[in-house]
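Asks: I would like to see how this sequence folds:
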Amino acid sequence: MAQLIPSLPNDIATECLRRLPFQHFPAATLACEDWKLEIESPEFFQGRKVAGYSQPTIVMALARVGEETGGSSQKNVRRPTYRLAFCDLKTGTWGELQPIPEFSKGLPMFCRLAVAGLNLVVIGGWDPETCRVSNAVFIYSFVSATWRRGADMPGAKRSLFGCASDINGNKVYVAGGHDEEKNALTSVLGYDVAKDDWIKLPDMARERDECNAVFHSGKIHVIGGYSTEAQGVFDASSEAFDLGEWRWVQMQENFLGTNMSARTCVADVTGRFCICQGSEVMVAYEDADWRRVAELPVDMGGVPACVMMGRNKLLVIGSGKSDDPHMFYELDLESCTWTKLEAPKQHSGHVQSICFLEI
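Replies: This next block holds a predicted model:
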């Protein structure tokens, strides 16, 4: 390889590139072909992480504050307009990603976000203007700051499905949801982002509309949801699919402990589950009972979103009332202490979906 920076050894030049904020990667990859090859290599980001230069970042489908739209199919209904926002947790920098070209006026409502390596995957949702269900897939590269269209989700157009990515960030899985006739689904799909290819997994044992999906220890855990007949009466059960054995291996009838939405249920790399239940944060391991670890902050009533940030940090987003600005609180699961993450007013809207990555 030629010298990355003239008159500098390549190890020092690589060290300089590793220190770049990710917002400058697109310009750096365009400036020099050798820089592009270096930055796009897996070793570059592994070295960046080991050296402590990676940027822990949250990405959200976030409602614009004070901006609502009325779709053509329901002219009297005012709906929030969503866009993709991010926060670099290391520097406290907030910003927006460029819009999806096909949805320049707002993200699809109820779309799901997932992380695949250094890519953000946006799946499904409702067209913000027509409310038509979409099976479209879009992939955003944090290296090039560009969008590309992925292969559509196969099968029935589904809404309100669970979504999770594997620990290596190679594949994204969707489970359950409902079709256009409001029939709850048992089907599960896997998407290989690099190959742009979908596969069908064996069906779940139960229909699960509005379920949640989390990944850990080589298993896809599909939690909660409800059947077609139940229509909004949530199930407390969960089932797990072992990718190595390629079969459903576990059904827990009362995993949640009570019939409730599982939308705030998340898991860390150790297999610890966390969920917001009423005014409390609860944790449990796969085969253990839930236990309380903290009370939610007093000014936070409803909690629309949670995300694990590494091993011991839980980010909770919510508000006192539905119309109040949304707040961001980080819970240290070791010390059980809260830290408020200050957000600008323009980033205090409703969070529809959220994910975490280290860039």
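Asks: drop to CA atoms for contacts and neighbour counts, all remaining ones
Replies: OK.
Asks: distance of residue 87 from residue 295?
Replies: Distance, residue 87 to residue 295, using C-alpha to C-alpha, to the nearest Å: 25 Å.
Asks: surely residue 354 is in contact with residue 113?
Replies: Yes - the pair residue 354 and residue 113 qualifies as a contact (C-alpha atoms under 8 Å) at a distance of 6.5 Å.
Asks: which of those two has more neighbours?
Replies: Set residue 354 next to residue 113 and count neighbours by other C-alpha atoms under 10 Å: residue 113 wins out with 26 against 21.
Asks: isn't there a helix covering residue 38?
Replies: Yes - counting by DSSP: H, G, I helix; E, B strand; the rest coil, residue 38 is found in a helix.
Asks: ok, now which ones touch it?
Replies: Counting by C-alpha atoms under 8 Å, 6 or more residues apart in numbering, residue 38 touches 14, 44.
Asks: try residue 291
Replies: By C-alpha under 8 Å, 6+ apart, the contact list for residue 291 reads 282, 283, 284.
Asks: check residue 250 too.
Replies: By C-alpha under 8 Å, 6+ apart, residue 250 lies in contact with 239, 240, 241.
Asks: so which of those residues is the most crowded?
Replies: That'd be residue 241 among the contacts of residue 250, by other C-alpha under 10 Å, with 23 neighbours.
Asks: how about it, nearest residue that isn't a chain neighbour?
Replies: Nearest non-adjacent residue to residue 241, counting by C-alpha to C-alpha, 6 or more residues apart in numbering: residue 248, 4.2 Å away.
Asks: and if you look at residue 352?
Replies: In space, residue 352 is closest to residue 61, 5.3 Å off (C-alpha to C-alpha, 6+ apart).
Asks: now swap in residue 87 and tell me
Replies: residue 94 (4.4 Å).
Asks: now residue 36
Replies: residue 29 (4.1 Å).
Asks: host element of that neighbour?
Replies: Element membership for residue 29 (DSSP states H and E) is helix 25-31.
Asks: one more, for comparison:
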Amino acid sequence: MTTDTLTVVRRRFTLVALLLPAVVILVAVVAQVLLLPAVPAVVATHWGWTGEPDGFAPAWTVPLVTAILGLGLPATLFGASVGGLRRGDHGFAYRLLGAVAFGLAVLIGGLGVATLGIQVGRTDADAAFPVLLLPGVLLAAAAAGWIGWAVQPRVPWHPTPTMPAAEVPVRAGERVVWMQGVTLARGGAVVLWIAFAIGSLAVLPVVFFGDLVTAIISGLVVVVLFVVVATTLRFHVRVDPDGLTAVSAAGWPRVHVPTQDIVSAEVVQVSPFGEFGGWGIRWPGGGRQGVVLRAGEGLLVRRRDGRTLTVTVDDAATAAGLLSAYAALTSARRGD
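Replies: Below is the predicted model of the structure:
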């Protein structure tokens, strides 16, 4: 792919994922601030299935949450992607993230304006939620996402050729173990912690001003976000006669491929977003799985059932060579 094409990909992504969402949220926040004098000091912020309000908060928290989420989430998606784009990565995931960022901004901004707009002129926070309001905002967000998708060029990612494994001689009955640790790329860790912080800040008004059930659900969301971040920061990778094992430093999750299931092991260059759509344990489809914590060198294991596992790790050539040796010994014992 030419340099000019990559430049267009980066510029369109920046427009859709960062600049357009910022404009949308700026307009939405200004509109909400202008509406504040015309709404009650405490407004409804959540409605039940019947359309009656069941959650309340000070009116000023609505533009605050809109700004935090509406600017923070697209910025987080942009920050998670821009490093790879600068390296020359590209593909479906980047295009999708740009579209999602724009759609999220319209959704968050639209809901914030609607929340205050339906309560203009009231003295109490008793406004019912119009039936067609949420579908209308969702439709606008979907349209923004489609526009964001269409604006960006279609440039599919093509995996790089595999590289040969190192020769690792292993005799029958001999036990050789290879171990490495891999840490989430600094940019990925920063993005994940920012996402966690944004999520935590966004639920604070709900925890302090919402009803008990909503507060508990919001608190559980924060806990889940923390677990996702904490279990993604570092993995330990091990190759031994039993096969390949990758386990989070937290002890979970764990991925294992038994030696008898291995057809081959190779060295590859990995693009987290281009190939897998992000960091962590990924399932991009087509029988592929990845433990992807950074870009660069990785180990690709092909299974007998056609599935593959890719693990980003240093010294992948040695790991691939040792796995290949163990797989060959296992096949010889079975008479394959």
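Asks: care to give me the TM-score?
Replies: Once superposed, the chains reach a TM-score of 0.24 (TM-score structural alignment, normalised by the length of the second structure), with 137 aligned residues with a C-alpha RMSD of 6.5 Å.
Asks: picking that back up, the residue nearest to residue 36 of the first structure reaches residue 17, doesn't it?
Replies: No - Residue 29 of the first structure is beyond contact range of residue 17, at 10.5 Å (criterion: C-alpha under 8 Å).
Asks: joint contacts of those two?
Replies: residue 39.
Asks: who's in contact with residue 303 of the first structure?
Replies: Here residue 303 of the first structure is in contact with 264, 276, 316, 317, 318, 319 (criterion: C-alpha under 8 Å, 6+ apart).
Asks: what's the helix or strand for the residue nearest to residue 87 of the first structure?
Replies: Secondary structure assigned from DSSP H and E places residue 94 of the first structure in strand 93-96.
Asks: which helix or strand lies directly C-terminal to that strand?
Replies: Counting by DSSP H and E, the next helix or strand C-terminal to strand 93-96 of the first structure is strand 112-116.
Asks: the helix or strand that comes right after that following strand vs strand 112-116, what angle?
Replies: Per DSSP H and E, strand 112-116 of the first structure leads on to strand 119-123 as the next helix or strand towards the C-terminus. Per axes from the mean of the first three to the mean of the last three C-alpha atoms, to 10 degrees, the angle that strand 119-123 of the first structure makes with strand 112-116 is 150 degrees.
Asks: what is strand 119-123 of the first structure packed up against?
Replies: Helices and strands touching strand 119-123 of the first structure, as assessed by 3 or more C-alpha pairs under 8 Å, 6 or more residues apart in numbering; DSSP states H and E, comprise strand 112-116, strand 137-141.
Asks: can you tell me which of these is most buried?
Replies: For those, the largest average neighbour count (mean count of other C-alpha atoms under 10 Å) is found in strand 112-116, namely a mean of 25.
Asks: angle of it against strand 137-141?
Replies: With the same axes, to 10 degrees defining the directions, strand 112-116 of the first structure sits at 50 degrees from strand 137-141.
Asks: which strands and helices lie in contact with strand 112-116 of the first structure?
Replies: The helices and strands touching strand 112-116 of the first structure, judged by 3+ C-alpha pairs under 8 Å, 6+ apart, are strand 119-123, strand 162-165, strand 171-175, strand 351-358.
Asks: count of neighbours near residue 150 of the second structure?
Replies: The burial count assigned to residue 150 of the second structure is 12, neighbours taken as other C-alpha under 10 Å.
Asks: before we move on, what about residue 171 of the first structure?
Replies: Neighbours around residue 171 of the first structure, by other C-alpha under 10 Å: 22.
Asks: measure it to residue 65 of the first structure for me?
Replies: 33 Å.
Asks: what of residue 303 of the first structure?
Replies: The value you get for residue 303 of the first structure to residue 65 of the first structure, if C-alpha to C-alpha is used, is 18 Å.
Asks: re earlier: the helix or strand encompassing the residue nearest to residue 352 of the first structure vs strand 119-123, what angle?
Replies: Per DSSP H and E, residue 61 of the first structure falls inside strand 56-69. Relative orientation of strand 56-69 of the first structure and strand 119-123, computed by the same axes, to 10 degrees: 40 degrees.
Asks: report all helices and strands that strand 56-69 of the first structure contacts.
Replies: Strand 56-69 of the first structure is packed against strand 79-88, strand 351-358, with contacts defined by 3+ C-alpha pairs under 8 Å, 6+ apart.
Asks: name the helices or strands packed onto the first one?
Replies: What that stands for is strand 79-88 of the first structure. Counting contacts by 3+ C-alpha pairs under 8 Å, 6+ apart, strand 79-88 of the first structure is packed against strand 56-69, strand 93-96.
Asks: for the ones you listed, which one ends up most surrounded?
Replies: strand 56-69 (a mean of 19).
Asks: show me what contacts residue 205 of the second structure?
Replies: Residues near residue 205 of the second structure by C-alpha under 8 Å, 6+ apart: 57, 61.
Asks: about what we covered before: which of the contacts of residue 291 of the first structure are buried?
Replies: For the contacts of residue 291 of the first structure, a burial check counting by 16 or more other C-alpha atoms under 10 Å picks out 282, 283, 284.
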